[in-house]
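Novice: Structure for the following, please:
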Amino acid sequence: MSVPPRARPDAGPPGAVSTRARPQVLAEPEWRRRRAQHERRVDGWTGPHLARRRDGIRHPVQDFLFTYYSHRPAQLRRWHPGAGVVLAGADPAEFGDRYEPVDGGAALVAGPLLARRRDTLAWVRDLLVRTAGRPAQFGCFGLHEWAMVYRQTPEQVRHAAWPLRLSSADTDRVVAERGVRCSHFDAFRFFTEPARPLNVLQPTRERQPELEQPGCLHATMDLYKWAYKLSPLVGSDLVADCFALARDVREIDMRASPYDLSALGYRPIPIETPAGRAEYAAAQRAMSDRAAPLRHRLIAACDDLLR
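Specialist: All right, here's what the predicted structure looks like:
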């Protein structure tokens, strides 16, 4: 298994390294620029979601990251430089009670957070390293979403407001004839009871580090989860980069699903056909390629924080 090298003390973006002998100092104009840039970026994602929430409108693609994951829009918007970074000229009160005054500015108080999260850091690092060390598999064709509606009436499915592209009988036939090859526990746990025996694996939470592989769209999407669980010890730029990838993954996920979302502007990827399966596998490979450097950045951050 190939383990990414530990980050050099002078390497990586702010927040990627936490235990420098000399903390990195960000000049006030620089950190203010980065914070404003982050807030503008996140507002582009959260603004439409918050507007829909106020109006009682649900979006099965764009709202998912805010409803399935526990990181709230306000938390995503709040900028942190990461551990080991001094914000020159900053008032700690501007950043919250986890910050303290230091010579020339303010910095995150990392010690108590590290003490509480050391086990989580070690577990996340192990999962990410083991995932990165496996060959990517691209043969599932997104059938996990189909297994979540297998042998259900249209009224029973999770996104009942949206029609299925095929009839219920034809949807069930696709699942039964092709079988399911899902390695991700947090997808598998939403399968209908009749669909679970059709999966070639029976994932559990305990087996997650053993089964997770880098071609899985849900493992790629979960990089966002691992990033925000390490926040504010890692910088918000990394969290936002993982969120941006997760948004694109969710779109592929739902375009390949059994739902007809064409009214929302999403062209289906018809994985029930050979052409659709080829398109899905190509998109899956592209997402896996984009995920690899983010996974390595997270591993490097864990390595440094655990030092």
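
Novice: Every contact and neighbour count from this point should use C-alpha atoms.
Specialist: OK.

Novice: and Gly89, what is it in contact with?
Specialist: Applying C-alpha atoms under 8 Å, 6 or more residues apart in numbering to Gly89 gives the contacts 27-28, 104-106.

Novice: Another sequence for comparison is provided below:
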Amino acid sequence: MQVLTGPDWRARAAAHAARVDAFVEPHLARRAEQVKHPVHDFLFTYYSHRPAQLRRWHPGFGIALEDAEDHAGLKGYSPVRGLVTSAGRPPRPSDAVVAVAEAYVASQRALLGQLHNLLSATAGRTPQFGCFGLHEWAMVHRADQHGTRHDWPLRLGAAGTDAVVESHRIGCSHFDAFRFFTPTAQPLNTLQPGRDDRPAFEQPGCLHAGMDLYKHAFRLTPMISSDLVADCFELARDIRVLDMRAAPYDLADLGFEPVRIETAEGKAAYVEAQRGFAERGAPLRARLVAECDRLLGVVPEPAQNS
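Specialist: The predicted structure follows:
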């Protein structure tokens, strides 16, 4: 096991915090002023990873931290003995050397297996690029009856939005988007994904599957490096911008030019951006699968009762 000295890991932790603060600090400022942002707040309000959790750096399983009293009480960490630091010396008796414990990894076997299954199934499926972001439109179908999810006007009005939904084929494969469809839009979806059958539906072209790489990464915290979590966060941040630019809302006052998916030109622009995000997401998904493989190999699989 590698051991990082206090100055070494604190420098890495500071760099990580500075990296995510460019997005975290504006969110915290808006929250203090009770100002909502339909695009940039999503990663903090929809997902359960709090800003303070995102800012905290973890090295991942297999790396110990010297002089790390502030990590000693965190989930998954335990003291370790008999190691050599990155400076090439044994830790001093006064040093608090901690690392993510093997016992904690063992306790997460079910989660690791679940995520490995989902991520591998998604990676093995051919990307589909014909949804045109209509999931956001289906969430406000018949807005005069069901209302809208955000306090922003609809770019085409309620009737125009309904016409777009009803004149297109909707094929949303992502349950966590589909579950927000209005009752009148759900029957229009050609797929009916469920909560427990995500591996049968998830596909790598889906914007929400790309954003959820961030969710999968932070659920593996502190077993994986926060650098990978931040990589997935940045992808999710950029995907969310496209998601809402292609949505039915008029966000011009926030500086977002719409992707007019109701037109041929808008559809082409959406597909091009969607392909780019699928390409960015593929290596991140592969890294998460590799981490699940590595962590599943730490402890033996439970013996089966004969």
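
Novice: ok so, going back, most neighbours among the contacts of Gly89 of the first structure, please name it.
Specialist: Ala106 (22 neighbours; other C-alpha atoms under 10 Å).

Novice: Which residue in the second structure aligns with that residue?
Specialist: Using TM-score structural alignment, the partner of Ala106 of the first structure in the second structure is Val97.

Novice: who touches its match in this structure?
Specialist: 64-69, 79-81, 91.

Novice: can you rerun that using 6 Å?
Specialist: Applying C-alpha atoms under 6 Å, 6 or more residues apart in numbering to Val97 of the second structure gives the contacts 65-67, 79-80.

Novice: Can you list the residue ranges for helices in the first structure?
Specialist: 28-55, 64-67, 73-77, 110-132, 143-147, 168-178, 185-188, 208-211, 217-221, 223-230, 236-255, 274-306 (DSSP state H).

Novice: Pull the number of nearby residues for the closest residue to Trp146 of the first structure other than its chain neighbours.
Specialist: Nearest residue to Trp146 of the first structure in three dimensions, chain neighbours excluded: Pro258, at 5.8 Å (C-alpha to C-alpha, 6 or more residues apart in numbering). Pro258 of the first structure sits with 28 neighbouring residues when counted by other C-alpha under 10 Å.

Novice: Format the helices of the first structure as JSON lines; extra columns: distance to Val157 of the first structure.
Specialist: Converted to JSON lines, those look like this (distance: least, C-alpha to C-alpha, whole Å):
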{"stretch": "helix 28-55", "distance to Val157 of the first structure": "21"}
{"stretch": "helix 64-67", "distance to Val157 of the first structure": "16"}
{"stretch": "helix 73-77", "distance to Val157 of the first structure": "27"}
{"stretch": "helix 110-132", "distance to Val157 of the first structure": "31"}
{"stretch": "helix 143-147", "distance to Val157 of the first structure": "10"}
{"stretch": "helix 168-178", "distance to Val157 of the first structure": "11"}
{"stretch": "helix 185-188", "distance to Val157 of the first structure": "15"}
{"stretch": "helix 208-211", "distance to Val157 of the first structure": "26"}
{"stretch": "helix 217-221", "distance to Val157 of the first structure": "20"}
{"stretch": "helix 223-230", "distance to Val157 of the first structure": "25"}
{"stretch": "helix 236-255", "distance to Val157 of the first structure": "14"}
{"stretch": "helix 274-306", "distance to Val157 of the first structure": "23"}
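
Novice: Which one of the ones you listed lies nearest to Ala88 of the first structure?
Specialist: helix 28-55 (5.2 Å; C-alpha to C-alpha).

Novice: Run the angle between that closest one and helix 236-255 for me.
Specialist: 30 degrees (axes from the mean of the first three to the mean of the last three C-alpha atoms, to 10 degrees).

Novice: starting at the chain centroid, how far to helix 28-55 of the first structure?
Specialist: Mean C-alpha position of helix 28-55 of the first structure versus that of the full chain (C-alpha atoms, centre = their mean, to the nearest Å) differs by 18 Å.

Novice: same question, stretch 177-194 of the first structure
Specialist: For stretch 177-194 of the first structure, the distance to the chain centre is 19 Å (C-alpha atoms, centre = their mean).

Novice: ditto for stretch 229-248 of the first structure
Specialist: 8 Å.

Novice: Same check on stretch 273-284 of the second structure?
Specialist: On C-alpha atoms, centre = their mean, the centre of stretch 273-284 of the second structure falls 13 Å from that of its chain.

Novice: which residue in the second structure lines up with the residue nearest to Trp146 of the first structure?
Specialist: In the second structure, Pro258 of the first structure lands on Pro248 (TM-score structural alignment).

Novice: cool, Ser167 of the first structure as well?
Specialist: In the second structure, Ser167 of the first structure lands on Gly157 (TM-score structural alignment).

Novice: since we're on its match, how many residues are nearby?
Specialist: Neighbours of Gly157 of the second structure using other C-alpha under 10 Å come to 13.

Novice: Likewise for Phe129 of the second structure?
Specialist: Neighbour number of Phe129 of the second structure under other C-alpha under 10 Å is 20.

Novice: who touches it in this structure?
Specialist: Per C-alpha under 6 Å, 6+ apart, neighbours of Phe129 of the second structure: 205, 271.

Novice: now do 8 Å
Specialist: Counting by C-alpha under 8 Å, 6+ apart, Phe129 of the second structure has contacts 205-206, 271, 274-275.

Novice: Mind putting those residues into TSV with distance to His37 of the second structure?
Specialist: Below are these laid out as TSV (distance: C-alpha to C-alpha, whole Å):
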residue	distance to His37 of the second structure
Gly205	26
Cys206	23
Val271	25
Gln274	23
Arg275	26
